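Undergrad: have a look at this prediction, sequence included:
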Amino acid sequence: MQNSNELKLANVAYWMIVIAGTIGVLMYFQNFLKVFCISFLIWYIVKKLRDLVSKIKIGKYSLPQWLVTIISTVAVFLAIYSIAKIIGSNFQSLAQNFPQYSDNISKALLALGNVTGVENLDQSFLSLLAEYKSSIVGYAGSFAGIVGQFIIILIYVVFLLLEETLFQEKIQKVLNTTTAGGNIYKTVNAVANLFDDYLSVKIFTSFLTGLLSYFALLIIGIELPALWAFIIFLFNFIPSVGSVVATLFPALFGLIQYGEGSVALTVLIAVGAIQILVGNVLDPRLMGSRLNISPLVVLLSLTLWGFLWGVVGMILSVPITATLIIIFGQFDNTRPLAILLSKNGEIHFGKDTSE
């Protein structure tokens, strides 16, 4: 009995050390890992575009694979560079125009103070305005820093493209060396399919939400609609809170730009309706229940990965958690944890226990 208790304590200590070590590694190497994750996402987009371009035929002839890869890679990086330049210039324009927005902010806060009976509300927020302006300039600088890492990301993507075929062959050879190779292969395929489905659907729905929001903001008359559309696109990858935050940004800016609450309310209704239509109607129909993650686990995962990696961690929190559920479901010791993390306690992909 004593040996059994000691074994349980040893297992608990072992897992605590593993978890603490993993978190330490993720935090210590976060700069490298975040850049690599961004490179991996860009590689994935290049791969999907390459699949589309490869279907193009000139008469009876198809384009060679190397040419298709070059065309896809150049197109994706040109698009990213153009977007980065546009968003960076929008941030700078936003920072430069803050003095003219401050009058509208004072007007709106003065009206709010008269309604609520709070005195000097506008003066209290004017001091925060200078800090907010500094933050905007800082965000513009950090965005420029991302552009400065453009070359590093490009190198990673190029090497991912070069290693793509060889890596698949290496994995297959490794799997052939173990009796559990078939089960590992099933696990890898399940993770790859889930990741592919999630990114395909999320990129499409987020792009559609950003595009529709761009035209809605353009019609309403909100300045810098491309910036807010990009923020909406990006934040829609963050589960639960992302769409809410993305909707509040242009609404608050509408209040700042015009100094009228009616404009902010119009933006909230218009962009919120688009978010509900795409997020609650279209997204579930396309994605279905393939993720199989508990809503509470989604929120906890969002908090954990946001703490570790910031916005990049929030964006990746859902596919990482779904991947862990699939992997945990393959082993007897971790299968209970996979059941707890799942949405309904059903592990749809797991080792055949009948063997």
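TA: Structure received. Every value quoted in this text rests on a predicted model; they were computed, and no experiment measured them.

Undergrad: for the rest of this, base every contact and every neighbour count on C-alpha atoms.
TA: OK.

Undergrad: all strands for this structure, in order.
TA: In the chain, the segments counted as strands under DSSP state E are 57-58, 61-62.

Undergrad: outside of the first one, which residues touch it?
TA: Around strand 57-58, the neighbours that count as contacts under CA atoms under 8 Å, 6 or more residues apart in numbering are Leu63.

Undergrad: could you do stretch 109-119 as well?
TA: Asn120, Leu121, Asp122.

Undergrad: of all the strands of the chain, which one is nearest Ile83?
TA: When the strands of the chain are compared by CA to CA, strand 57-58 sits nearest Ile83, at 29.5 Å.

Undergrad: quick one: stretch 249-264 to chain centroid distance?
TA: Centre-to-centre, stretch 249-264 and its host chain are 26 Å apart (CA atoms, centre = their mean, to the nearest Å).

Undergrad: repeat for stretch 75-82
TA: 18 Å.

Undergrad: how about it: buried residues?
TA: Under the neighbour-count criterion of 16 or more other CA atoms under 10 Å, stretch 75-82 has Val76, Phe77 buried.

Undergrad: before we move on, what about stretch 327-341?
TA: Neighbour counts using 16+ other CA under 10 Å place Ile327, Phe328, Gly329, Gln330, Arg335, Ala338, Ile339, Leu340, Leu341 of stretch 327-341 among the buried residues.

Undergrad: endpoints of it, how far apart?
TA: From its first residue to its last, stretch 327-341 covers 12 Å (CA to CA, to the nearest Å).

Undergrad: verify the contact between Ile42 and Val157 for me.
TA: Yes: here Ile42 lies in contact with Val157, judged by CA atoms under 8 Å, at a distance of 7.0 Å.

Undergrad: put this beside the first:
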Amino acid sequence: MTRPERPPHAPVPTPDPAPDFRRIRTAAQVIIAFAVVLFLLVQARFMLISLATAIILFSLTADAINSIARVRIGPAGIPNWLASIVALALISTVLLSLSAVILSQANTVLSTTLAYTDRAPEAIAATVAWLGPDAETAVRNAVATFDVAGWLRTLAGQAGSLMQGAVLVILFVGFLFAERVWFDTKLESLLGDATQAAKAGRIISSIIHRVNYYLLVKTAVSAITGLMVYGVARAFGLDLAGPLGILTFVLNYIPAIGSIIATVLVALVAFVQLADGPLTLAIFAITGAIQFLNGNIIDPMLMGRALRVSSFGIMISLAFWGAVWGIPGMFLAVPIMVGIMIVCSHVPGLRSVAVLLSREGLPESESDLDRRR
């Protein structure tokens, strides 16, 4: 059977350009939306960092408030408003006290380090003395060009905004407590379906559970690490033993990078103060062993499968949020990543993102939610 021939002057059919145009338009809209969101994240960083911190603190204390409200005093329990006020007062006290301690320790580190600034070039140049006087002079001149004092004053200025952030976090937490009673009702009205609202509530509860567990384990391990580093610094007679222990505790909330920075910081302080290479190497080795033991053995053992996020994904999250929000963004990177992974695992179109972010490629499923009900 022969195929019918096309008339000689018939028009040649052309493909419809509409699908390609729609794909290009969609890609352009996604890029523009991402750019706008990124711009807003950078411009409103102080407000958004405070809000994210407030949400984490609120999630940490929500269960405690419910437990306080269930305490029986006479025929009735403690009113919700009273439990919220008590929790807000405790959070305010802890935040303001912690901010004051960090600021005082930052000032101590600043003043002491500035006193050592003049000695640092000589101590660093002494390490290359074996290469000859020319190499020693070159290293001394190179180190002297670094404006360490200016960097330290800049960091101190950034630390000065910590108290303002603490006050803003307290205000946000107070508003969240005031809205807590109506959250379920608002969620159901927003979604318009009780089943969907219940599912969304379970997803939020799962995020809160896993972030809370991560923060509690991280706090315990960081506190132990800080105390051990403090003991090592005191044993070797370092002037900044207390600030080094506190900074180690704080920096250990930054996965992987924080422990490295804390270890190098201890070694630098020891080298500048003691000017003894072998002794500094011993302090560096002991501090590194403490960080390795607590960070790579005890921490994963306690964390178990509660986090289940990819190590590479954590590094990507650290890089992104560190670039957008600076050091505070690195502290919030893991909780934000956990929330994104859980949400994406329950959205069919975004499940591939959850697979990439999860450790074993097995993001949270409906059965995981049911077990936490």
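TA: That came through, no problem. If you're wondering where the values come from, they're calculated on a predicted model, not measured in any experiment.

Undergrad: any idea what the TM-score comes out to?
TA: Here the TM-score for the pair of chains, by TM-score structural alignment, normalised by the length of the first structure, is 0.84; 350 aligned residues with a CA RMSD of 3.2 Å.

Undergrad: sorry, back to before: wait, which of the buried residues of stretch 327-341 of the first structure is closest to Asn236 of the first structure?
TA: Checking those against Asn236 of the first structure by CA to CA gives Leu341 as the nearest, at 22.4 Å.

Undergrad: what residue is smack in the middle of the first structure?
TA: Against the mean C-alpha coordinate of the first structure, by CA atoms, centre = their mean, the closest residue is Ile315 at 2.4 Å.

Undergrad: what residue in the second structure is paired with that residue?
TA: Alignment note (TM-score structural alignment): Ile315 of the first structure maps to Phe331 of the second structure.

Undergrad: next: Ile326 of the first structure.
TA: Using TM-score structural alignment, the partner of Ile326 of the first structure in the second structure is Ile342.

Undergrad: burial of its match, as a residue count?
TA: 22 (other CA atoms under 10 Å).

Undergrad: which ones are touching the closest residue to it other than its chain neighbours?
TA: Computed as CA to CA, 6 or more residues apart in numbering, the closest residue to Ile342 of the second structure that is not its neighbour in sequence is Glu364, at 6.2 Å. With contact taken as CA under 8 Å, 6+ apart, Glu364 of the second structure is in contact with Ile342, Ser345, His346.

Undergrad: quickly name whichever of those is closest to Ser259 of the second structure.
TA: Closest approach to Ser259 of the second structure among the contacts of Glu364 of the second structure (CA to CA): Ile342, at 26.9 Å.

Undergrad: ok, the closest one - contacts?
TA: Ile342 of the second structure touches Ile203, Ser206, Ile207, Ala354, Pro363, Glu364, counting by CA under 8 Å, 6+ apart.

Undergrad: quick one: which two of the residues you listed are the most distant?
TA: Ser206 and Ala354 (14.6 Å).

Undergrad: now the equivalent of Ser213 of the first structure over in the second structure. Nearest residue, chain neighbours left out?
TA: Here Ser213 of the first structure is matched to Val229 in the second structure, going by TM-score structural alignment. Leaving aside its sequence neighbours, Val229 of the second structure sits nearest to Gly245 (CA to CA, 6+ apart; 5.6 Å).

Undergrad: so the residue nearest to the centre of the first structure touches Ser240, yeah?
TA: No: the pair Ile315 of the first structure and Ser240 fails to qualify as a contact (CA under 8 Å) at a distance of 11.2 Å.

Undergrad: need the counterpart of Ile298 of the second structure in the first structure.
TA: Under the alignment (TM-score structural alignment), Ile298 of the second structure pairs with Leu282 in the first structure.

Undergrad: for its match, give me its contacts.
TA: The contact partners of Leu282 of the first structure, taken as CA under 8 Å, 6+ apart, are Thr205.

Undergrad: if I look at Phe249 of the first structure, how far off is Thr266 of the first structure?
TA: Note on Phe249 of the first structure: its distance to Thr266 of the first structure, by CA to CA, is 13 Å.

Undergrad: and what of Lys107 of the first structure?
TA: Distance, Lys107 of the first structure to Thr266 of the first structure, using CA to CA: 19 Å.

Undergrad: and for Phe237 of the first structure?
TA: Phe237 of the first structure is 24 Å from Thr266 of the first structure, by CA to CA.

Undergrad: please apply the same query to Gly221 of the first structure.
TA: Using CA to CA, we find Gly221 of the first structure at a distance of 11 Å from Thr266 of the first structure.

Undergrad: scan the first structure for its longest helix.
TA: Identified as the longest helix of the first structure according to DSSP state H is helix 181-220.

Undergrad: give the aligned equivalent of Gly242 of the first structure in the second structure.
TA: Mapped onto the second structure by TM-score structural alignment, Gly242 of the first structure lines up with Gly258.

Undergrad: its match reaches Phe249, doesn't it?
TA: No: contact status for Gly258 of the second structure versus Phe249: not in contact, 9.4 Å apart, counting by CA under 8 Å.

Undergrad: who's more crowded, the two?
TA: A direct count of neighbours by other CA under 10 Å for Gly258 of the second structure and Phe249 places Phe249 higher, at 25 against 18.

Undergrad: how far away is the aligned partner of the more buried one in the first structure from Val115 of the first structure?
TA: In the first structure, the residue paired with Phe249 of the second structure according to TM-score structural alignment is Phe233. Here Phe233 of the first structure is placed at a distance of 36 Å from Val115 of the first structure (CA to CA).

Undergrad: again, but for Ala79 of the first structure
TA: 47 Å.

Undergrad: mean distance of the longest helix of the first structure to its aligned residues in the second structure, please.
TA: Superposing on the second structure and averaging over aligned pairs (mean CA distance after the TM-score superposition for the first structure), helix 181-220 of the first structure comes out at 2.2 Å.

Undergrad: so how far is that helix off the chain centroid?
TA: 10 Å.

Undergrad: ditto for stretch 336-348 of the second structure
TA: 17 Å.

Undergrad: now do stretch 330-338 of the second structure
TA: Put simply, stretch 330-338 of the second structure sits 4 Å off its chain's centre (CA atoms, centre = their mean).

Undergrad: before we move on, the earlier item: who wins for most neighbours among the contacts of stretch 109-119 of the first structure?
TA: Neighbour counts for those (other CA under 10 Å) peak at Asp122, which has 20 neighbours.
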